[in-house]
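[1] When you get a sec, could you give me coordinates for this:
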Amino acid sequence: MVSKISEGVEISVETFYQADYSNPLNSEYMFAYRITIENHNNFTVKLLRRHWFIFDSNGEHREVEGEGVVGVQPVLKPGENYQYVSGCNLRTEMGKMHGTYQMQNEHSKELFSVNIPSFDMIVPAKMN
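    Below you'll find the model as predicted:
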C-alpha cells in the first residue's frame, strides 16, 4: 500500500491483479485498486473531479479525467474517510498510475488539488 498526504487530505492505495478478468494471450491485464481518502483538515471537503495518468511498461500512456469517483462526489467532514474500488486495464504485465483529485473546501468554496501517489500494478508472477 502507498499513502500520501497533500493539502490535508490523505490518499492510500492498494492494488490487486484480477486474473479472472485478464487474458494474457491477448495482452489484456486487469487490475483493481482500492482508494481510501481521509480528511485531516478542520473543514469539510468535497471531491469534485479526478485526473489519472496511466502508464504501461511498453511506454504507452493515457489520461482519464471526469467528475467524481465511481459515479459519486463524496463529501468528507473533518476526520472522515471514504473508500472505493475501481479498476484499470493494461496491455502489459506491469504499469503504474498517479493523478490528482480536484476538491473543494465546503466552507470557503475554494478549490484545491490533492495528489494521488504513484502506485504500481504488477502481475504477481512478475514479482518473483
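[2] all contacts plus neighbour counts: C-alpha atoms, from now on.
    Fine.
[3] most remote residue from this protein's center?
    residue 25 (27.0 Å; C-alpha atoms, centre = their mean).
[4] How much space separates it from residue 39?
    42 Å (C-alpha to C-alpha, to the nearest Å).
[5] Would you do the same for the sequence below? I want to compare the two.
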Amino acid sequence: MSDPRYQIDVSVVTRYLSEQSQPDQQRFAFAYTVTVQNNGSLPAQLLSRHWVITDGDGHVEEVRGAGVIGQQPLIAAGQQHVYSSGSVIGTRVGNMQGSFLMRAEDGEQFKALIAPFRLAMPGALH
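    Below you'll find the predicted structure:
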C-alpha cells in the first residue's frame, strides 16, 4: 500500500543453528529475528502472518497463523516490534518470504510485505 499512513517495513536477520541441525538426516535449523518497523502515521496491530518457505529442492511450505509467537502486537507510529522464531528445512540453502496482515487504528487492514531472505548453512554458498 502506498498510503504513507500505512507504512510498515520488515527486516530479517538469520542464523544457522548447528546444535539443532542434523545434516546427515537432511535437517537444517535456522533462527530468524524479525523487526517490524511502523514508519506510518497511525498505530497498527499485527493480526496474522503468512510465510512461504522454500528449500533448495524447490519444496514449498506455507505457514499461516494469528499474530507472531502468540502475540498480536500493537505498534505505535515510529516504533518497532522485534521477535525471534525459527524454521527447519531439508536442504543446506533455502529462502523465506511472506506478509503480515495489519490493522491500522482507523480500522484499515493492509499487508506488510516481507521480502525474500536466504536461509543458508555456513559454507553452503560460495
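[6] which residues sit in contact with residue 37 of the second structure?
    Counting by C-alpha atoms under 8 Å, 6 or more residues apart in numbering, residue 37 of the second structure makes contact with 8-10, 75, 78-81.
[7] ok, and those in the first structure?
    Of the contacts of residue 37 of the second structure, the ones still in contact in the first structure (both residues aligned by TM-score structural alignment, their matches' C-alpha atoms under 8 Å) are 8-10, 75, 78-81.
[8] before we move on, back to that, compare the contacts of residue 37 of the second structure and tell me which has the most neighbours.
    Counting neighbours by other C-alpha atoms under 10 Å, the top entry in the contacts of residue 37 of the second structure is residue 8, with 24 neighbours.
[9] so what's that residue closest to, chain neighbours aside?
    residue 38 (4.7 Å; C-alpha to C-alpha, 6 or more residues apart in numbering).
[10] There's contact between that neighbour and residue 77 in this structure, I believe.
    Yes: Residue 38 of the second structure sits in contact with residue 77 when judged by C-alpha atoms under 8 Å, with a separation of 5.3 Å.
[11] Those two - which one has more neighbours?
    residue 38 (25 against 19).
[12] residues contacting the more buried one?
    Neighbour list for residue 38 of the second structure: 6-9, 44, 75-80 [criterion: C-alpha under 8 Å, 6+ apart].
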